[in-house]
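A.B. asks: Fold the following.
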Amino acid sequence: MRNRIALSVLILLAGWASDAVAAEPVLKVGTAGDYKPLTWQDPLTGTYEGRAIDLISTFAKDKGYRIQFVKTTWPDLMKDLTDGDFQVAVGGISSTPGRAEKALMSQPVARTGKVALVRCGEQGDYESLKEIDQPSVRVVENRGGTNEKFALARLKHAILIIVPNNQMPFDYLKRDKADVMFTDSIEAVYLEDQNSGLCAVFPDKPYTHSDKVFLFAKDETALQQEFNGWLAHRK
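C.D. replies: This is a model prediction of the structure:
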């Protein structure tokens, strides 16, 4: 009899737990998962990690959301957001006028700027745009982000190589298939600190200054305001 009562209690508790999980509103979060140290998808487990992931996860926990991460890419990020694949996009996203037209932006979550990333020991060869923008210099960038836009806008003579994702440029540099990558100082400094063999050139003097933000779908005004209010109280 006691066993039956205990079993009944366990079943009821399990039911209540399931109802509680089901009652949590789902927060769909899009991220490319290829931008250390802000967002990274573990290739073995499929789980996400990084500073941006930690921030949105803490927000979700504090506000009672259950996160569902959605994989996206830099070329498709804005389309996926406007198509409703997710409510918010996070992880290394720069604030730009074009993005502001199509989405709602959070308050800045980080500040950074474009710098040159090269093989360690070669920083002295690429200390200025003039030295980089030479016919013999190979510059590699990932397609679809602000790195590519910066290179296209600033380079007239260098060889520009565009690759599909944000990890391939590092391999190109290490294998001497390219000489320079323009990326954000936050990523360049992280790679240098990880003893990757790649080093930032003047990371404290970037060519540009930009804010990293989270992007919310246009119809997610309440969510944007909730996040901004929460973020303001953390600072």
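
A.B. asks: switch to C-alpha atoms for all contacts and neighbour counts from now on
C.D. replies: OK.

A.B. asks: Surely residue 73 is within a helix?
C.D. replies: No: assignment of residue 73 by DSSP: H, G, I helix; E, B strand; the rest coil gives coil, placing it outside any helix.

A.B. asks: how much space is there between the residue nearest to it when sequence neighbours are not counted and residue 89?
C.D. replies: Distances taken as Cα to Cα, 6 or more residues apart in numbering place residue 32 nearest to residue 73, at 4.9 Å, with adjacent residues excluded. Residue 32 is 9 Å from residue 89, where distance means Cα to Cα, to the nearest Å.

A.B. asks: same deal with residue 178?
C.D. replies: 30 Å.

A.B. asks: between those two, which one's more packed in?
C.D. replies: residue 89 (30 against 22; other Cα atoms under 10 Å).

A.B. asks: Name all residues that make contact with the residue nearest to the more buried one when sequence neighbours are not counted.
C.D. replies: Leaving out its chain neighbours, the residue that sits closest to residue 89 by Cα to Cα, 6+ apart is residue 30, at 4.5 Å. By Cα atoms under 8 Å, 6 or more residues apart in numbering, the residues touching residue 30 are 69-72, 77, 81, 85-90.

A.B. asks: And this one, please, so the two structures can be compared:
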Amino acid sequence: MTIASPFKGLKLAVLSAVAGLGLSAAALAQAPASQLETIQSRGALQICTTGDYKPFTLAKDGSYEGIDIELGKSLAKAIGVEAKFVQTKWADLMNDFTGGKCDIAMGGISVTLDRQKRAFFSAPYLINGKAPIARCADVSKFQTVADIDKPETRVIVNPGGTNERFVRANFKQAKIEIFPDNVTIWDQILAGKADIMVAESIETKVQEKIRPGLCAINPDSPLQYGEMGYLLPRGDIVFKAFVDQWLHLAKATGEFGTIYNQFVR
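C.D. replies: Model (predicted):
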């Protein structure tokens, strides 16, 4: 017995989704060519990723690993092309993406209204939020924003992303230190050079496991609600519909859960 691929007919589903937006055939005919066509012609899906955000994206030995790396490969396979990863960093992410260095950006990217002004987002694939992480002995000291925002607290943060924006918006008295390496930043806390970091709750859970002595603080009740999605070209409804449909199928078939559990549990 032959089992049909869950991605068979994906293009038909995309057309149905676009039609559901209420656009006429004439309007679609006049619309610019979708990036999806460019990707297919090129034979490769170019994916911007920072490579410094475990468990979503981590540069390692000349390649990448993580949840969004495997999902990027899955998306490329659904399109019928290969995945090519393009290095970026958080401070350059939006300029690199809107400047045409890649077709999509993946790797634990928080959905924000500022980013939405310059690009589309896929449907959110993960509910997340900002949570603190500190030395385990200090957990009781940093339960709330008010607990953290004191003159004697040393908050460390990586530059250019939503972590820095959250810290600057919420901590007016604490000492804020910018640390450029998002991979080794956690070791600064262990070494006693900083007291706390605020990051995505899922990331604090992972760092707690791999760095004994660090404890995530209330990661299931984060300080701020958040969602994660993939950056897509602004105005390209065809490509967005394709990515959203692929993501829906990846979750419905269990592929998403299998990949997630590979890197989180």
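
A.B. asks: So after superposing, what's the score?
C.D. replies: For this chain pair, the superposition-based TM-score is 0.86 by TM-score structural alignment, normalised by the length of structure 1; 212 aligned residues with a Cα RMSD of 1.6 Å.

A.B. asks: What lines up with residue 214 of structure 1 in structure 2?
C.D. replies: In structure 2, residue 214 of structure 1 lines up with residue 230, judged by TM-score structural alignment.

A.B. asks: correct me, but that match touches residue 104?
C.D. replies: Yes: Residue 230 of structure 2 lies in contact with residue 104 (Cα atoms under 8 Å); the separation is 6.8 Å.

A.B. asks: neighbour-wise, which of the two wins?
C.D. replies: It is residue 104, of residue 230 of structure 2 and residue 104, that has more neighbours when counted by other Cα under 10 Å, with 26 against 23.

A.B. asks: Looks like the more buried one contacts residue 229 (just checking).
C.D. replies: No: judged on Cα under 8 Å, residue 104 of structure 2 makes no contact with residue 229 at a distance of 10.6 Å.

A.B. asks: Report the secondary structure state of the spatially most central residue of structure 1.
C.D. replies: With distances taken as Cα atoms, centre = their mean, residue 91 lies nearest the centre of structure 1, 2.2 Å away. Here residue 91 of structure 1 is recorded as coil under three-state DSSP.

A.B. asks: give me every residue that touches residue 64 of structure 1.
C.D. replies: 24-25.

A.B. asks: An error on my part: the question was meant for residue 131 of structure 1.
C.D. replies: residue 125.

A.B. asks: okay, and whatever helix or strand it lives in goes to which residues in structure 2?
C.D. replies: Taking DSSP states H and E as the definition, one finds residue 131 of structure 1 inside helix 129-132. Using TM-score structural alignment, helix 129-132 of structure 1 corresponds to residues 145-148 of structure 2.

A.B. asks: same question, stretch 54-66 of structure 1
C.D. replies: Going by TM-score structural alignment: stretch 54-66 of structure 1 matches residues 70-82.

A.B. asks: Same question for that stretch: list its buried residues.
C.D. replies: Within stretch 70-82 of structure 2, the residues that count as buried by 16 or more other Cα atoms under 10 Å are 70-76, 78-79, 81-82.

A.B. asks: mean shift between the match of helix 129-132 of structure 1 and structure 1?
C.D. replies: In this overlay with structure 1, the average offset of stretch 145-148 of structure 2 from its partner residues is 1.4 Å by mean Cα distance after the TM-score superposition for structure 1.

A.B. asks: The stretch 51-200 of structure 2: strands as residue ranges?
C.D. replies: Read by DSSP state E, counting those that start in this stretch, the stretch 51-200 of structure 2 holds these strands, from start to end of the chain: 52-53, 57-60, 63-65, 82-87, 104-105, 120-121, 126-135, 154-157, 175-178, 196-200.
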